[in-house]
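J.: Sharing a model prediction with you, sequence too.
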Amino acid sequence: MTTDAAAAFAAAFGDTPDGVWAAPGRINLIGEHTDYNEGYVLPAALPHATRVAARRRPDGVVRLYSAQGDGQVTSVVLDGRAPGSVPGWAAYPAGVFWALAEAGHAVGGADLAFSSDVPTGAGLSSSAALECATAIALDELYGLGLDAPGRALIAQRAENAFVGVPCGALDQMASSCCVEGHAFFLDTRTLIGRQVPLDLPAVGLTLLVVDTRVKHDLGDGAYAGLRAGCERAAELLGVPALRDVAAEELAAAEEKLPADLRPLLRHVVTEDQRVLDTVAALDAGDPRALGPILTAGHASLRDDYRISCPETDLAVATANAAGALGARMMGGGFGGSVLALVDSDRLEAVESAVHAAFAEAGYGAPHTFTATPAQGAHRVG
């Protein structure tokens, strides 16, 4: 893939880049829709990554090319570019330039060619990978001296303010900060995190990802509506964010909210507890305990947050029936991927059962692969 990015650069710009950088997609073990509620998350980076071959330009012009795109180079003059002014995929890297300039960093133009094997619209953070690859490339090209969390926050700012998706910090922090062989336990309020060892093959377990191939668009308003509902609930409860409602206070807090906001509160409070329970299980050397936690998380996303869909529900139910220890949907919702914890000797049976169930239901074939925790954003060439 490094070669692919460099080859894409040569095809688009007819020369060699100054370097090649990569930023991964991610899975999220547990902690969905908790990040914008200042709660806890537990992601891990995927081997799937977006790679960017990049070269500085002295004229303030940004030229963007994707090997997976339409074969056209998108040129952006940065001066005067306003949020929402760059259409399509190019808005994500263009937004990083904008966010760096807004933060006072001296960044000029650049030629960037991207190549990615992160599935798009699958809840695996393809947009964050695109942003974080751009951020680390510009950081090193222009000697900005940012650390990994700093680059992640620039990338998040790009997606929030330039692209217009009000996401929390989960995806960008995962893409920037994860370490190979570990999950990243992050408090999204303090942005303090620690690496939690995650060597499941050593204990005969495998993480199976089922990409349902049902695409979602988090810019369509549904995600923003959920976030607004959580913020309204926090306001009515008189707390800074829903993470400030303790599990033992949940029942009393629900009574203070209108009926439509109670399920949102219930999901956030119980999901934060599921993250803490998962970390405790991993610290105690009991990864099999994750199975029921994953399944409970899916039920909460399905019944309280109401962001699952028939395909993700079918994948979860089928995986569990075929012997998975637990499974849940990942990502913003309305499609995307499912994560299942499987005994390694049951992996083939679970995969086969999911494919058969999709065929019987008349759905398109899902894409399945195993997830091994990988390295966050780094230079590769």
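T.: Arrived safely, thanks for sending. All values derive from a computational prediction rather than experimental measurement.

J.: rest of the way, CA atoms for contacts and neighbours
T.: Will do.

J.: Does the lengthiest strand in the chain pack against any helices or strands, and if so which?
T.: Ranked by number of residues, the top strand in the chain under DSSP state E is strand 40-57. Packing partners of strand 40-57 (3 or more C-alpha pairs under 8 Å, 6 or more residues apart in numbering; DSSP states H and E): helix 2-13, strand 19-30, strand 109-116, helix 126-141, helix 170-177, strand 182-187, helix 262-283.

J.: can you tell which of these is closest to Ala161?
T.: helix 126-141 (13.1 Å; C-alpha to C-alpha).

J.: Just the buried positions in the helix or strand following that closest one, please.
T.: Using DSSP states H and E, the helix or strand that follows helix 126-141 in sequence is helix 148-157. Residues of helix 148-157 classed as buried by neighbour count (16 or more other C-alpha atoms under 10 Å): 148-149, 151-157.

J.: One more: stretch 224-239?
T.: For stretch 224-239, the neighbour count (16+ other C-alpha under 10 Å) marks 224, 226-227, 229-234, 237 as buried.

J.: just to revisit the earlier point, which stretch among the helices and strands packed on strand 40-57 comes nearest Glu102?
T.: Across the helices and strands packed on strand 40-57, Glu102 has its closest neighbour in helix 126-141 (13.7 Å, C-alpha to C-alpha).

J.: buried residues in the closest one?
T.: 126-139, 141.

J.: just stretch 59-79 next, same as before
T.: 61-67, 73, 76, 78.

J.: Then stretch 77-86?
T.: Neighbour counts over stretch 77-86 (16+ other C-alpha under 10 Å) mark 78, 83, 86 as buried.

J.: ok, so of those residues, who is nearest Ala49?
T.: Among the buried residues of stretch 77-86, Val86 lies closest to Ala49 (C-alpha to C-alpha), at 23.2 Å.

J.: For the closest one, give its distance to Val165.
T.: Using C-alpha to C-alpha, to the nearest Å, we find Val86 at a distance of 14 Å from Val165.

J.: Second structure for comparison follows:
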Amino acid sequence: MTGPAAQAAAVRREFERIHGRAPDGVWAAPGRVNLIGEHTDYNDGFALPMALPQTTVLAAGRREDGLLRLHSAQGDGRITELAVADLAPGPVSGWARYPAGVVWALRERGLPVGGADVHLDSTGLSSSAALECAVAVAYDELYALRLTRPELARVAQYAENAFAGVPCGVMDQMASVCCVEGSALHLDSRSLDVRQVPFDLTGHGLRLLVLDTRVAHDLADGAYAALRAGCERAAGLLGLTALRDLSEAELPGALADLPDDLAPLVRHVVTENARVGRAVERLSAGEPESLGPLLTAGHASLRDDYRVSCPETDLAVEAAVAAGALGARMTGGGFGGSVIALVPAAAAASVARAVTDAFAAAGFGTPAVLEAVPSAGARRIG
């Protein structure tokens, strides 16, 4: 993988070729992997994500005619041209709805933003949050908005919720704009307070593998929305603002009062919030190797209570742990996607091979394997 300077230079050159002028700057925003704390953010809960070195890189130049002209290196080669004043949820489709949604969301806040020429490229990443956050930090500079990092995350989340139609929480966007190199981000999704928690993998002889099952999932298909609605319904029945307000000690009594379809959702959210707290304690004590059992327990909860796993992610977890991983779990919204595995550095290759062999034996496609390294959040790189 090339460094930020080389990425910035390459994207700048492409911007000049496509748009016929130099950009005002180049920005990058990372994807994330979540160590623990899944489906907790829209319940006002806690999470522990970290930024990845893989980023969406964006070159942009301000326009004074109110046009937003979007081009992606991963697109069909055409420029999508939109009038900023006419942006509204619905008409814009495909990848363009994410950057367009951010500009729309800024205008919805009453901020004085106009057009821009944009060229986007991805360094091996497919992340709507990274795309949104790259646009948000670029527009913050182009139009001197001076928004805080949590405000930029909220803008990006609103774009995904109201413009792209995905009812996600704020964790992905907060991770993309707030993470720092060498740390995981302890996020309170209610207050948006964050704490950087040191996560020194190399110093403890560890690696964190991301095992991409290559099973596609579309969170806009209704399953995600149904889960969120179920949690909100359960909170209402319990007289709570959000499930975050239910403690582990109160959980048994609450479960007895809930219908059978909602109790497992509540059990997952409450126990997952507790796992986040324990993970932060262990990292703060300098014991990252002790995260393993928490990861595996989190996967069991997502599989059995939240029911967002699938055969491929279950197999990846089982094969990784059997081959020597300290712990593993699915990460992300579910219904496919990736698994993370915390492994001793010496076992990384054999764990990756074991998962690949298990997939072949099951007739699944070959998973992709990459190493997750705690990296920096969104920033200007050129």
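T.: Sure, I can see it. A quick note: this is a predicted structure, and the numbers were derived from the prediction, not measured.

J.: And the TM-score, once the two are fitted together?
T.: Comparison of the two superposed chains (TM-score structural alignment, normalised by the length of structure 1) gives a TM-score of 0.97, and 376 aligned residues with a C-alpha RMSD of 0.9 Å.

J.: returning to that earlier point: right, and the pair among the buried residues of helix 126-141 of structure 1 with maximum separation?
T.: Pairwise distances across the buried residues of helix 126-141 of structure 1 (C-alpha to C-alpha) peak at 22.5 Å, for the pair Ser126 and Leu141.

J.: Please name the nearest non-neighbouring residue to the residue nearest in space to the middle of structure 2.
T.: The residue lying closest to the centre of structure 2 (C-alpha atoms, centre = their mean) is Asp172, at 3.4 Å. Distance criterion C-alpha to C-alpha, 6 or more residues apart in numbering; nearest residue to Asp172 of structure 2, sequence neighbours excluded, is Ala129 at 5.9 Å.

J.: Just list the residues touching the aligned partner of that neighbour in structure 1, thanks.
T.: Using TM-score structural alignment, the partner of Ala129 of structure 2 in structure 1 is Ala128. By C-alpha atoms under 8 Å, 6 or more residues apart in numbering, Ala128 of structure 1 lies in contact with 25, 155-156, 171-172, 175.

J.: ok, so of those residues, who is nearest Val279 of structure 1?
T.: Nearest to Val279 of structure 1 among the contacts of Ala128 of structure 1: Asp171, at 18.6 Å, using C-alpha to C-alpha.

J.: which residue lines up with that closest one in structure 2?
T.: Alignment note (TM-score structural alignment): Asp171 of structure 1 maps to Asp172 of structure 2.

J.: for the buried residues of helix 126-141 of structure 1, which one is nearest Leu341 of structure 1?
T.: Ser126 (22.3 Å).

J.: Just give the closest residue to Asp65 of structure 2, not the sequence neighbours.
T.: Closest residue to Asp65 of structure 2 apart from its sequence neighbours, by C-alpha to C-alpha, 6+ apart: Gly115 at 6.6 Å.

J.: Trace the one you found over to structure 1, please.
T.: Aligned partner of Gly115 of structure 2 by TM-score structural alignment: Gly109.

J.: give me the number of residues near that match?
T.: Look at Gly109 of structure 1: counted by other C-alpha atoms under 10 Å, it has 19 neighbours.

J.: what's near enough to touch it?
T.: 56-62, 78.

J.: Mind doing that once more with 7 Å?
T.: Residues near Gly109 of structure 1 by C-alpha atoms under 7 Å, 6 or more residues apart in numbering: 56-62.

J.: any chance of those residues in a markdown table, with distance to Asp260 of structure 1 too?
T.: Shown next, in a markdown table, are those (distance: C-alpha to C-alpha, whole Å):
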| residue | distance to Asp260 of structure 1 |
| --- | --- |
| Arg56 | 51 |
| Arg57 | 52 |
| Pro58 | 53 |
| Asp59 | 52 |
| Gly60 | 48 |
| Val61 | 48 |
| Val62 | 45 |
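
J.: Over in structure 2, see which of these survive.
T.: Retained in structure 2 (both residues aligned by TM-score structural alignment, their matches' C-alpha atoms under 7 Å) from the contacts of Gly109 of structure 1: 56-62.

J.: re earlier: onto which residues of structure 2 does the longest strand of structure 1 map?
T.: Using TM-score structural alignment, strand 40-57 of structure 1 corresponds to residues 46-63 of structure 2.

J.: Do a quick rundown of the helices in the stretch 251-382 of structure 2.
T.: According to DSSP state H, counting those that start in this stretch, the stretch 251-382 of structure 2 carries its helices in the segments 251-256, 263-284, 292-301, 311-322, 348-362.

J.: of all those helices, which lies closest to Ala47 of structure 2?
T.: The nearest among these, by C-alpha to C-alpha, is helix 263-284 at 6.1 Å.

J.: Give the buried residues for stretch 254-261 of structure 2.
T.: Buried residues in stretch 254-261 of structure 2 (16+ other C-alpha under 10 Å): 254-255, 258.

J.: The buried residues of stretch 224-239 of structure 1 in strands, which ones?
T.: Among these, none falls in strands (DSSP E).

J.: which of the residues you listed lies closest to Pro310 of structure 1?
T.: Closest to Pro310 of structure 1, out of all of the buried residues of stretch 224-239 of structure 1 and judged by C-alpha to C-alpha, is Leu226, at 19.8 Å.

J.: how many neighbours does the nearest residue to Pro197 of structure 1 once chain neighbours are set aside have?
T.: Distances taken as C-alpha to C-alpha, 6+ apart place His182 nearest to Pro197 of structure 1, at 4.4 Å, with adjacent residues excluded. The local packing of His182 of structure 1 (other C-alpha under 10 Å) involves 21 other residues.

J.: Kindly confirm whether my reading is correct that His182 of structure 1 touches Gln195.
T.: Yes - using C-alpha atoms under 7 Å, His182 of structure 1 is in contact with Gln195, at 5.8 Å.

J.: So for Leu131 of structure 2, what's the nearest residue that isn't a sequence neighbour?
T.: Closest residue to Leu131 of structure 2 apart from its sequence neighbours, by C-alpha to C-alpha, 6+ apart: Thr56 at 5.9 Å.

J.: Please identify the buried residues of the longest strand of structure 1?
T.: Buried-residue list, strand 40-57 of structure 1, by 16+ other C-alpha under 10 Å: 40-56.

J.: Okay then, goodbye and thanks.
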